[in-house]
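S.K.: Got a predicted model here, sequence first, then my questions.
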Amino acid sequence: MTFVVQLAPAEPVTEASPPPVVDAEHEAMRNEVMRKMGRNLLLFQQIERMLKLLIAKSSLAGYVHELHAKQKRQEERVEKQTMGNLVGAFLEDALTDKGRPREAPDDLAGLWFSIGFGLEVDNAYYEERKSALAAAVAERNELVHHFLPRWDLMSMESMRAADEYLDRQRANVLPEFEHLKSLVGALEDGWRQTGEFLLSGEWAKHFSLTDLRHSRPVLLLGDIAQKMGRDDGYVLLNTAGNLLRLHAPEETKALKERCGYKSLKALIVATELFDLVEEPTEKGGVRVFYRMKPGISLEFGETGEQ
């Protein structure tokens, strides 16, 4: 048996076609398109970074010893999120009540710290931000995933169109970039002021004052003033002292010893919640009266502040 194999004639060897010639003007335009593409990508990355910062630092609450670890976990949680997810989280956290400081647990076991950043906005503002950020996400995805297939780098006409497109894209996104930048600035100012407050030692005074105002003896003093005050609101200090010795003797004594107040009058002055007056007696002595200052809330110390 004989097999015959017939080979096709070899193709003639030819040189590769030279690349199309691009003149200097075309090359300059193509480079400009690439530059603007990079500029816009950087703009979107800056928006992502600002969203991550606003989300990670919008609120922080917990016992003082665990705050550093909590902050780190919040930063790690947002680091790998997509821009679309970041926008959703920002709208949910910064533009709702979630950005408000959180209340301490009822069974406190140490020093509790809470800080929150949020904006009080109406529905129109919320919808405006939602729409603008959604448009920014769409612009970013268009640039990252569809820009190169859309344009012909070898066509001068296409490059001119791409150049105009990139300018329009930047103009569309830049207002939201500036808006987020202002929010970041406000957030950083808030954290800076908080840090300065904590380092100044004023926080210790504020904490001590808050603790004093919420003690049972001081709350009893407020209750006595509200229920037993004269027409002008004043109550005889001796009367209040007798009632404290009757209803909270140990707590009043412990509070004086712990805070260093040698008299009930000194304790009342320290709370900054009450007015004091002295009135002469018929025998030439002096009687001390106190009343709650206007605008003071018994449950919260100062009106509107918990």
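M.R.: Happy to help now that I have it. Since this is a predicted model, take the numbers as computed values, not measurements.
S.K.: going forward, measure contacts and count neighbours with C-alpha atoms only.
M.R.: Will do.
S.K.: ok, which stretches of the protein are helices?
M.R.: Assigned by DSSP state H, the chain shows helices spanning 24-56, 67-79, 83-94, 123-150, 156-200, 202-213, 216-228, 237-247, 249-259, 264-271.
S.K.: take a look at this one as well, against the first:
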Amino acid sequence: MSQPREARGIPSVEGLHQQSKKTLGQVMGELTENVLMPNSPAADEVGEDDDPGDFDEIRFRTRFNIEVPVEHHEDTLVALRALVDLRNELVHHFLEKHDIWTESGCVEAQAYLDACYEQVDERYMELHAWAKSSVEAREYMASLMQTPEFMDFILHGILPAGAGVEWECSTIVKLLRKAETALAQDNWTSLSDAIASIQKEHPEHTPRRYGCSSWRQVLHESRQFLVRKERTDPNRSTKIWYRSEDK
């Protein structure tokens, strides 16, 4: 199974180390350009570069964005960029603009710093709320990924809540193909022989687990195999043979 891609917008430990080497302006640029998005249908669209194309195994990706109402998105960007400008002004030009050698100058500088603090504190609370939501979302996703339903979907192709099966990449189809490779006679495999082999090595993978009442239904529902029925003796049951459609 493919390894899950790193969640966009949620850096790894290595990513955090790299972020610590960047300037505040660079970090804010990445936040405003790659993470902070307007709350609109276009934000959820998958681009052509994200199309995985044809695949024969379960894949999934995660993407983390902070969505802001469209009418407030631009104002939020302006406020965050102003925070970077404020930082640069305080670090590089504060002493140039304020006379801290006189009492009146100190009073004026103090009032200015108080105003800056209020602006910084407002942005801090906003960023803190976003970070808290990010952590909560990651914890929820981690708990979800530990459920039996999620593991059945990722490992075996069984969709949650009885929604069906991704047959092409399901484990039961892979087991039928494996039995086919080992037991085929003239490109056809006895279903009864395949069932015996699968039940011996993987008894937990039954048709019922995949929403089917029988192995014949698995062959029919999966649409991955051709089926041949053979009845040589009226007193005996019909023998079922199968083979992969691509053979």
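M.R.: Received the coordinates, thanks. Nothing here was measured: the structure is a model prediction, and the numbers come from that model.
S.K.: Just give the TM-score of the two.
M.R.: Scored against TM-score structural alignment, normalised by the length of structure 2, the superposed chains reach a TM-score of 0.55; 174 aligned residues with a CA RMSD of 4.2 Å.
S.K.: returning to that earlier point: quick one: closest of the helices of structure 1 to Leu111 of structure 1.
M.R.: Nearest to Leu111 of structure 1 among those is helix 202-213 (9.4 Å), distances taken as CA to CA.
S.K.: buried ones in that closest one?
M.R.: Buried residues in helix 202-213 of structure 1, counting neighbours by 16 or more other CA atoms under 10 Å, are found at 210, 212-213.
S.K.: CSV please, covering the helices of structure 1 and showing distance to Val286 of structure 1.
M.R.: Converted to CSV, those look like this (distance: least, CA to CA, whole Å):
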stretch, distance to Val286 of structure 1
helix 24-56, 59
helix 67-79, 52
helix 83-94, 56
helix 123-150, 60
helix 156-200, 40
helix 202-213, 27
helix 216-228, 20
helix 237-247, 11
helix 249-259, 23
helix 264-271, 13
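S.K.: nearest to Gly301 of structure 1, of the ones you listed?
M.R.: Closest among these, once you apply CA to CA, is helix 202-213, at 6.3 Å.
S.K.: How about the contacts made by Leu43 of structure 1?
M.R.: Phe177 (CA atoms under 8 Å, 6 or more residues apart in numbering).
S.K.: Distance-wise, check it relative to Val173 of structure 1.
M.R.: Going from Leu43 of structure 1 to Val173 of structure 1 by CA to CA, to the nearest Å gives 8 Å.
S.K.: Now the most centrally placed residue in structure 2. Nearest residue, chain neighbours left out?
M.R.: Nearest residue to the geometric centre of structure 2 (CA atoms, centre = their mean): Thr62, 2.3 Å. Using CA to CA, 6 or more residues apart in numbering and skipping the chain neighbours, the partner closest in space to Thr62 of structure 2 is Ala7 (4.8 Å).
S.K.: Alignment lookup: Arg216 of structure 2 to structure 1.
M.R.: Counting by TM-score structural alignment, Arg216 of structure 2 lines up with no residue in structure 1.
S.K.: Just give me the match in structure 2 for Ala135 of structure 1.
M.R.: By TM-score structural alignment, Ala135 of structure 1 lines up with Ala82.
S.K.: Could you measure from its match over to Asp75 of structure 2?
M.R.: Distance, Ala82 of structure 2 to Asp75 of structure 2, by CA to CA: 10 Å.
S.K.: can you check Trp101 of structure 2 too?
M.R.: Separation of Trp101 of structure 2 from Asp75 of structure 2 (CA to CA): 37 Å.
S.K.: Among the two, which residue is more densely surrounded?
M.R.: Shown here are Trp101 of structure 2 and Asp75; by other CA atoms under 10 Å, Asp75 has more neighbours (11 against 8).
S.K.: Identify the residues contacting the nearest residue to Lys36 of structure 1 once chain neighbours are set aside.
M.R.: Excluding its sequence neighbours, the residue lying closest to Lys36 of structure 1 (CA to CA, 6+ apart) is Leu166, at 6.4 Å. Residues in contact with Leu166 of structure 1 (CA under 8 Å, 6+ apart) are 33, 36-37, 40.
S.K.: Glu79 of structure 1 now?
M.R.: Each residue near Glu79 of structure 1 by CA under 8 Å, 6+ apart is listed here: Lys52.
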